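# next come a sequence and a model predicted from it.
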Amino acid sequence: MEYIEDWVERALSCFTRERDKQTQPGSANSNEHDPDFIFKIDDEKLKEQFERLVILHPENVHKYIEFLKNLSSVYPKEIDSNHLTQLRELVIALRTQSHSFLDSFLAEDGLSLLLCLLSSSYRTSFALTDPFVLFFLYAFRALLNSPNGRAAVLADGNALVNICRAIDSNDSKCKIAAVEILSGLCFVPEEGHQHVLKAVTEASPLIGERTRFQHLAQDLHAMSVNLKLLPKHSNSFSSPTERETDRVRTAILGLFNALLRTGPAETCIIFRSHLRFELLMLGVAVANEHIREGNVSPQLEDHLDLFDMMRKEDEITLQGLTPADSGSSSPIHFETAVGMAEALNTRLQNSMAMPHFVSLLQHLFIVPCDERHVPLWRLFDLIVQHLTLQTTVNGMTDVHRPIVNEIDMNEILARLQTHLEYEEVKKSLDAAEEELEKERTRVVELENRLADALDGRGSDSGRSSISSDRSSSPAISTVSASILPPVCPPIAPAPPPPPAIATLGRKPENKEAVRKVPQPKGPLKTLNWTKIPMDKVKGTVWDGIEDEKLYKQLDLSEIEQVFAASSSHSDEAESVLGTISRRNKETSVTVIDPRRFQNCTIMLSKLKMSHREIYHALISMDEKGKIPKDMIEQMLKFLPTTEEIALINDAVMKNGGSPACLALADRYLFEVAHIPRFEQRLRCLHLIRTFRDRVDALIPHIQAVTKASSAVSSNKRLRQYLALVLAIGNYLNYGKRNGNAYGFDVQSLNRLVDVKQSQKSDRNLLHYVIQLIEKKWPDLTKLKRDLASVFDAARFNRAEVLTEMRSLEQAIQIVRNELEKKEIPQEASLTDESRREKEKDRLSTVAKHFVSTATVDYGNLEKLMAEMNTKYCECTRQLCVDATSPPEELFVPLSKFLTSFSEYHQQLWVENEAEEQVKRQTIARTYFAKKNRRRDKERDFEQLISALQSGDIFKEELCRLRTSFRVPKKA
């Protein structure tokens, strides 16, 4: 193996092979403190050292424990070369002895001694202690080969923190050893990832970092041979070579990739994005670009590719797209404030969260940005991180000291949701109560009027004359209809029919007995119940009820005070004729159909313009755009008829000749009837106001067909895909009626899903074609991106477009005809007042301008249509489709095929991702599986680190990503 930390394994497993490096005479003693000295001794001396350290000496844990205790007492002031030699022997023993030796070492508190020594080294000069720190780290790494050793290291909270502190070491070997230990521990199931993140976070302030990962990101920026950014001591031992610089970068990127592909980050894109955003803020992406400009090893290049492609894949997923759609949409710049603000604005545009986002930006804008308020911005950042992770990652947070008191997001969200629901329910309740009160008032008024009308029929002998006049003058029912709302709510059962003609004018013979009810002192409110006749009470619950005795127990004065009728209520004793005459004075007159009256009133309430404003707007052809376009269309539904005009004029004449007596809808029809050629004017106004919108609505459909026709005709990927399907189809149809084909129609692309696979019934020919494309022609997966315009073209309808174009041409002709009629000279017959009114009339001016501009717009539309037909004919010729067929017959099947292609590709991508995740988990578990041979057990953690640094553990993941993404290569 090529890495320096594997020198022990080389000494143990390869001591019989010849070394590539030749030992120089006299160099053994001079390099005694060099960790690489074992590579410089000859085979005979190596065998002698091996027998002395391993074979001749039995396992003696107490000796090493005593050595560590002795070293703790003299370290770091009174150390010599003998101490370093004995420490080297301890590392070899931990790497080679049995598990019982490691268990005894742990039982004798060896881990605590090593941890104490490592912690003490950080309080001294690194120039003196670097060799010892390196072997301390090697000792910890050797312990991690054992399951019990890993458990003990992870259980001790300070162990990983002290290992993380070695990241700040001047010695590149110490840095590499520490980073590789952390990388390997990320793959430990259950809690490895969590312990590593926690240790890195806690060690950050101890090594002087502003934020965690800061020193690692700075090391990536080092482009020269000297890797260390801040030279603390300039000695030959701490100066890294070019190879070591490459190894440091490989180890650091290996740690970043391990953090992003293990633990919660492996399955949760939110948590993974949180970690990546933290690294991007430290400039890791820029550092990667600088590293690519130099000479990098294949292992480092693999880690760079993996980091960049995982980032691109996650960013596409966050946008709600698939890798196949990535090229057809603009990417989000996650590293710039402008890019993120634009993306959030687009994402929240039609969301209820948009006002809160705007409010958040507004309040952030007023926060000062000077140095004094930087901690406040930091607090905002930490709070948002804390709340985001706790909300989206099942309560798991990874923010260093975000808030003193932990926030329960579930409780906060529950309270917010309850508050919002309360506000909505309260609004609904208030509206319902208001509507209920209105309905009650309407019901009371209606019943009172019906009762008054019926009482009047039975008491007034002259009622027949009133009924005979209904055909000529507004009757009671007509007046009531003008007062009451057009649509009445459900009311109590209808009153009994009027008495027969023989009994009309006489009191009924069977008179009910008068109840002994006290007479109130004043008018009270009415309880609108439905009475049960006396002859139906017998034998019911009401028979025998002594309600009259209860009046002695009731406080009648309180009832009179609480339910006193207001002065606005009419006295029930008032005569019917007096009531009717009073209501007639307060009521407007309406003569049009009640339903038409109702709909017209609703239209005018939405228009919110007075009759005079409507008149002037129509005379001026609404040049200021006061009347909305949709309301013009509604006004066309309420054109006054000849009969309605006659009735309205009669009603005005009978009421003194003033239109003020008319109801709202009748007054509107009266006013617009005096506008010259009102119907034609309104229709012209509607055509003028909607013409531009109708043209603009047609242009995108026509351009979509033009664009799609060009894309389909010239797309090379589509031709390659058609060739592939033709080859496979001819092979399947060999010797059959459909075999030996030279081509196929577009509809046949959608029949690939009908060919089921023999081995998997849920798979079809399209699945197989996509898998084949992924393996051999990955560039064809961009087919949907190239033909994105086909989806818009599939919504094109030739018949509707041609009908709309004919309608537009007719609209121009209608306005032109009206303009010609308007320009007929009539000056001789006009009075001065009529001449002034004509000068205010803008119909001619507006119509002339419309005809000139609309003719040009329609000509441009015809040109676009001609260009579309040309492109479409070329496309149909390429695909052997009938040129006379409408475009939808070509593009609908194509869009359906592209949709199926994208869905199946996404399905296979998800399945492959799940398989890759299972494989990664299996590989990680394999390195820690119990085996029968002791040597395999000892090498598990070493193999994991080796696979991580070489990139083998991400090999299949990297191959999958490279089929979908491309990374920039140096020129």
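Perfect, I can see it now.
# from here on, contacts and neighbour counts on C-alpha atoms
Noted.
# distance check, the residue positioned nearest the centre of the chain against residue 175.
With the centre of the chain defined as its mean C-alpha position, the nearest residue by Cα atoms, centre = their mean is residue 347, 6.1 Å away. Per Cα to Cα, to the nearest Å, residue 347 is found 43 Å from residue 175.
# next: residue 753.
In terms of Cα to Cα, residue 753 sits 55 Å off from residue 175.
# please identify which of those two sits among more neighbours.
Between residue 753 and residue 175, residue 175 has the larger neighbour count (other Cα atoms under 10 Å), namely 23 against 15.
# and the one helix or strand the more buried one maps to, what other elements does it pack with?
Per DSSP states H and E: residue 175 is located in helix 172-185. Judged by 3 or more Cα pairs under 8 Å, 6 or more residues apart in numbering; DSSP states H and E, the packing partners of helix 172-185 are helix 126-143, helix 157-165, helix 192-203, helix 242-261, helix 940-950.
# how about those, which one is nearest residue 516?
helix 192-203 (87.0 Å; Cα to Cα).
# centre of the chain to the closest one, how far?
31 Å (Cα atoms, centre = their mean, to the nearest Å).
# now the element after it, going C-ward?
Toward the C-terminus from helix 192-203 - assigned by DSSP H and E - lies helix 214-221.
# for that following helix, buried residues please.
214, 215, 216, 217, 218, 219, 220, 221 (16 or more other Cα atoms under 10 Å).
# thinking again about what came up before, give me the distance from the helix holding residue 175 to the chain's centre.
Counting by Cα atoms, centre = their mean, helix 172-185 comes out at 39 Å from the chain centroid.
# comparison target, given below:
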Amino acid sequence: MDLEEGNPSADLSLSPTSSLSRKLQQSPGNVSPSQQSVSSPSQGQFAMPALPPAPPPLPPGCKVPPPPLPMPGINVLSLPPAQPCSNPQCKHLTCGCGEQPQPKKTPTLRMKLFHWQKLPSDVVRQSHSMWAVMPSSSKDLVEPDYASLELLFCVPPTTPKEKPGPKMKKSKEITFVGPKKSLLLSIFLKQFKCSNEEIVAMIQKGDRSKLDAERLKQLLKLLPDDHEINGLKSCKEEKSELADADQFYLHLLEVPSYQLRIECMLICEETKILLECLWPKAQAIRTACEMLLTSHRLLVFCQLILKVGNFLNYGHHTGDAGGFKISALLRLTETKANQSHITLLHHILEEIEKNHTDLLQLPRDLDFVSKAAGIRLDVLRAEASANLKKLLEIEKRLFLSTDDLKIQHAKSVQGSLDASKDLQKEFATIEKKKEELADYLCEDRKKLSLEDVFNTMKTFRELFLKALQENEERKAQAAKSEKRKKQLKGEDAKRLKGECGKSITFNKN
């Protein structure tokens, strides 16, 4: 206490470390260095390290002491050195005892990608996978040839393309036609592979060598509208500045009555195609009707069926018939005989083959009828009548047109009219034949359908031919069976004869 009061500044010059060492020396548990060397460990005392010298005094004006210096053995924690891994099977990937990893090789160029499914590192280390095990020695490690990899799989450098010079923009064409219609008209004009003037000249002359029915139909749909015509007529620009479709329209507008000319050409082409299709069908119907009316074999065969039917239906309300509907011919296969696979038609054909062989040629007479089956007379008439109506309308319009147009198309239109009228005459002839056939078959004239009659006769013809073939096959099978029986009888006779000869020889002996 006296020391502190006598020299108060001395306390400030001492650091906390020096004061701490002084207190430790004055504490009753401390001993002198001589006693420290003599004292034994059994007394519970431990040796303290030597204290460092006192730090220099604080500079004048400084009230905060500097940080204490580290004390050996007290402030510095000494860690034990790293011990090697005791697991002989550990490859030091997860324990941290392995060698320092070598720096990764990185390419100097841009490389092509190898597409794989990447596994995260934490997933690999947590599992006992092949990726968690490293070779035990450096000899097992295989290093790739990075130089060759970089040479073979680098992305080749792209040479910058030379930019073409600016193209000269064409001056915008003037058009009064919509884009869709202009495109369709351009496609249509390219079919001819000739100029617009030549196409218009063909229309003006009525030349149908390159203008068939389909092209004429397309052209009618692409004719200019009123607003397009007005725009083209009011245009004061040069023709070369107009679009191709507009130039074609300008040439077409110079032809008087161009739409009527196209319609005349179209109706003549359509009439030609239609008549080529309808005439053979109409003639087939007329020929089939005439064949049914004049076939002697069909008449004799039906008389035979009538006799057979009355014999089978004797005593029944369907017996003693004077005739039958022609559709009854299809029911000849429905009446079964007592023998298997034999019908009434099979039996009748067997009788015909024996006594009336000429009736076996009946399918030849019905050949024309089979070809006419499926042709509908009402459809033919409707198509011919609609075309004739168009022709008559065109004829009226042509009569009111200019003289040059009459001279050019009157002949072709009149020829189409004459051919159509001839077809109408053929239909009238067929109608008369139909009435005759209805009377011949005892049918109602108004209800008789030629299509039904032709289909019935076609089916009967097929049944007739099928039954003939089955009869031939049955005969061939019976002949084979008979021949086989004769062979067996001959073999049995030879065997019996041989056995008899042996028995006679045995008796003589």
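Perfect, thanks for sending it. Note that the structure is a prediction, hence the values are computed from the model and not measured.
# circling back: the helices and strands packed on helix 172-185 of structure 1: which one's closest to residue 276 of structure 1?
Of all these, helix 242-261 sits nearest to residue 276 of structure 1, with 7.5 Å by Cα to Cα.
# what's the helix or strand just after the closest one aligned against in structure 2?
Per DSSP H and E, helix 242-261 of structure 1 leads on to helix 264-267 as the next helix or strand towards the C-terminus. Here helix 264-267 of structure 1 fails to align to any part of structure 2, judged by TM-score structural alignment.
# picking that back up, let me know the closest of the buried residues of helix 214-221 of structure 1 to residue 543 of structure 1.
Within the buried residues of helix 214-221 of structure 1, the smallest distance to residue 543 of structure 1 is 92.7 Å, found for residue 214 (Cα to Cα).
# quick one: that closest one and residue 777 of structure 1, what's the gap?
In terms of Cα to Cα, residue 214 of structure 1 sits 41 Å off from residue 777 of structure 1.
# do residue 675 of structure 1 as well
Residue 675 of structure 1 is 72 Å from residue 777 of structure 1, by Cα to Cα.
# kindly report the same for residue 179 of structure 1.
The value you get for residue 179 of structure 1 to residue 777 of structure 1, if Cα to Cα is used, is 39 Å.
# compare the two (neighbour count), which wins?
Counted by other Cα under 10 Å, residue 179 of structure 1 and residue 777 do not tie: residue 179 has more neighbours, with 25 against 15.
# return the residue of structure 2 aligned against that one.
Checking with TM-score structural alignment, residue 179 of structure 1 has no match.
# hang on, isn't residue 179 of structure 1 packed against residue 253?
No - with contact defined as Cα atoms under 8 Å, residue 179 of structure 1 does not count as touching residue 253 (9.6 Å).
# where do the strands sit along structure 2?
Taking DSSP state E as the criterion, structure 2 carries no strands.
# longest single helix anywhere in it?
Secondary structure of structure 2 per DSSP state H: the longest helix is helix 450-508.
# just to confirm, what residue in structure 1 is aligned with residue 388 of structure 2?
Checking with TM-score structural alignment, residue 388 of structure 2 has residue 809 as its match.
# what about its match, distance to residue 696 of structure 1?
With Cα to Cα as the criterion, residue 809 of structure 1 and residue 696 of structure 1 are 15 Å apart.
# next one: residue 873 of structure 1
In terms of Cα to Cα, residue 873 of structure 1 sits 24 Å off from residue 696 of structure 1.
# any idea how many residues pack against residue 264 of structure 2?
Residue 264 of structure 2: 24 neighbours (other Cα under 10 Å).
# you'd agree it is up against residue 413?
Yes - with contacts counted by Cα under 8 Å, residue 264 of structure 2 reaches residue 413, the gap being 7.1 Å.
# give me the stretch of structure 2 that the biggest helix by length in structure 1 matches.
When structure 1 is parsed with DSSP H, its longest helix is helix 409-459. Mapped onto structure 2 using TM-score structural alignment, helix 409-459 of structure 1 spans no residues at all.
# what helices or strands is that helix leaning on?
Using 3+ Cα pairs under 8 Å, 6+ apart, helix 409-459 of structure 1 sits against helix 374-392, helix 576-586.
# rerun at 10 Å
Helix 409-459 of structure 1 sits against helix 374-392, helix 463-468, helix 476-483, helix 576-586, with contacts defined as 3 or more Cα pairs under 10 Å, 6 or more residues apart in numbering; DSSP states H and E.
# looking at the ones you listed, which is buried most?
helix 476-483 (a mean of 17; mean count of other Cα atoms under 10 Å).
# in structure 2, what range does that helix match?
By TM-score structural alignment, helix 476-483 of structure 1 lines up with nothing in structure 2.
# residues making contact with that helix?
445-446, 449-450, 453, 466-467, 470, 474-475, 580-581, 583-584, 586-592, 594, 597-598, 662-664 (Cα atoms under 10 Å, 6 or more residues apart in numbering).
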